[in-house]
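Colleague: missing the sequence, but the structure's below:
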């Protein structure tokens, strides 16, 4: 049968109307389906772990002689070379001292050389114009990984003896972070399961299969900075380095179906 143009438009409209009616019928059927009864709980877990390693950052620097600053103050190549030589010698001596203190060479990272101008404002008398002086600072950072915390006091003594210019602090950490975060997450899930079972048994229902699992917050791991006793801070006794404990938090949200 051959359709004339008018008939084609009528047929297309009928098909479209049928599609819309069918979609509406499906939506009505879905809305009339009973909603799955569920119990949903949230749980938090916190574990504390004793650190078993530490990271330490120190810096060495050397400076060229201070000179008056002008618009185009040239750098003295010989002064820069002398400062760099002194810095490299001190860095090498520091590494040797640390190795003698029991630190393995693979645990010592000597960073790259940085060079920057260092401006100094000289005090002036009342009637004198202000004057800015400039010098060049050459710096090397040194990072240490300490796997044996009992060696920490000796290593800090070695750094002091080597004359480091800055000690940026000690951060305590865990060698196996994944194991600690897995433990916190497991405990959070176990707490959620216990809460759901308690609620179900109290209300006289039975838990079905798990419908949904979600982390409300991923395990939070924060390394701990070094702490010292109050007596040591006041200079009343030998410094005591206390690692304390590292706290890891985890949270989950879990939903179970309620059996009919």
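Modeller: Nice, I can see it. Given the structure is predicted, the values throughout are model-derived calculations rather than measurements.

Colleague: going forward, measure contacts between C-alpha atoms and count neighbours the same way
Modeller: Fine.

Colleague: What segments of the chain are helices?
Modeller: Using DSSP state H, the helices of the chain run over 5-32, 77-100, 152-161, 177-203, 230-233.

Colleague: quick one, which of those is nearest to residue 47?
Modeller: helix 177-203 (6.0 Å; Cα to Cα).

Colleague: other SSEs contacting the closest one?
Modeller: With contacts defined as 3 or more Cα pairs under 8 Å, 6 or more residues apart in numbering; DSSP states H and E, helix 177-203 has these neighbours: strand 38-49, strand 207-221, strand 246-258.

Colleague: most packed of these?
Modeller: Ranked by mean neighbour count under mean count of other Cα atoms under 10 Å, the helices and strands packed on helix 177-203 are led by strand 246-258, which reaches a mean of 21.

Colleague: neighbouring contacts of stretch 154-167?
Modeller: Contact partners of stretch 154-167, identified using Cα atoms under 8 Å, 6 or more residues apart in numbering, comprise 56-61, 90, 93-94, 97-98, 101, 103.

Colleague: my read: residue 211 touches residue 256, true?
Modeller: Yes: contact status for residue 211 versus residue 256: in contact at 5.3 Å, counting by Cα atoms under 8 Å.

Colleague: another structure for you, compare them:
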């Protein structure tokens, strides 16, 4: 398998757009396997894929590479390398540059969701204007999946107090609260968890959430949960 991966990485670095896309697509699929993911990392695949995020020759190349990195980001060591190669900042740029492309935004927000569990990544997202970018994904999301990924990422990123301050000052909380009304159960689940995390960060944040009608929306969600089979975790987040 190592020789196959080496050949695939070589194709990504040069050749026609179609051949490069095919090679990146192969890594996209292979990266879902734990052992192969480690091989890809050991052979320098993460640096190659992160480099593709800056490729301007065809918008499909950074989109496909971001999808591969989404799968690579399921591993601790891979997450660290993606961060060290500057992947976090480039994914946020990809969201802005290809915002009208739903798949690109879904891949990028999904990867950020996987990456956002450590303090270093949270700081990087904050410094790269991630609060504003992810808030835009909530307010004007090109798809429900991108909204779901974004609110899940914010739920982890908000443990960085400065990031949360940016959310509050940028009027992002209203868009988070609005996600409680999503027709998608998983989005509602992640949103209730996000609000719970935000509510324990500071008194100012709780007050800002209240001003955005958070309590009323949570009560409304609880009332609706009596009529539908709502996820118990969502209900639990509402009442804690």
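Modeller: Happy to help now that I have it. Everything quoted here is computed from the prediction, not taken from an experiment.

Colleague: And the TM-score between them?
Modeller: Remark: TM-score between the superposed chains equals 0.22 [TM-score structural alignment, normalised by the length of the second structure]; 91 aligned residues with a Cα RMSD of 6.1 Å.

Colleague: Let's have the helices of the first structure in CSV, adding mean neighbour count.
Modeller: Converted to CSV, the helices of the first structure look like this (neighbours: other Cα atoms under 10 Å):
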stretch, mean neighbour count
helix 5-32, 11
helix 77-100, 16
helix 152-161, 17
helix 177-203, 17
helix 230-233, 12
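
Colleague: Which one, of those helices, ends up nearest to residue 118 of the first structure?
Modeller: So among these, helix 77-100 is nearest, using Cα to Cα, at 13.2 Å.

Colleague: Out of the helices of the first structure, which is closest to residue 140 of the first structure?
Modeller: helix 77-100 (7.7 Å).

Colleague: tell me what the closest one is packed against?
Modeller: By 3+ Cα pairs under 8 Å, 6+ apart, helix 77-100 of the first structure packs against strand 53-63, strand 131-146, helix 152-161.

Colleague: how far off strand 131-146 does the last one point, in degrees?
Modeller: Interaxial angle, helix 152-161 of the first structure versus strand 131-146 (axes from the mean of the first three to the mean of the last three Cα atoms, to 10 degrees): 150 degrees.

Colleague: Strand 53-63 and helix 152-161 of the first structure, what's the angle between them?
Modeller: 0 degrees.

Colleague: Helix 152-161 of the first structure: how far from the chain's middle?
Modeller: Relative to its parent chain, helix 152-161 of the first structure has a centroid offset of 26 Å by Cα atoms, centre = their mean, to the nearest Å.

Colleague: Repeat that for the first one.
Modeller: Shown here is strand 53-63 of the first structure, whose average C-alpha point lies 20 Å from the average C-alpha point of the whole chain (Cα atoms, centre = their mean).

Colleague: now swap in the longest one and tell me
Modeller: Here strand 131-146 of the first structure shows a centroid-to-chain-centroid distance of 25 Å under the convention Cα atoms, centre = their mean.

Colleague: For that strand, buried residues please.
Modeller: 134-146 (16 or more other Cα atoms under 10 Å).

Colleague: hmm, back to that, looking at the helices of the first structure, which is nearest to residue 249 of the first structure?
Modeller: Short answer: helix 177-203, nearest of the helices of the first structure by Cα to Cα, at 6.4 Å.
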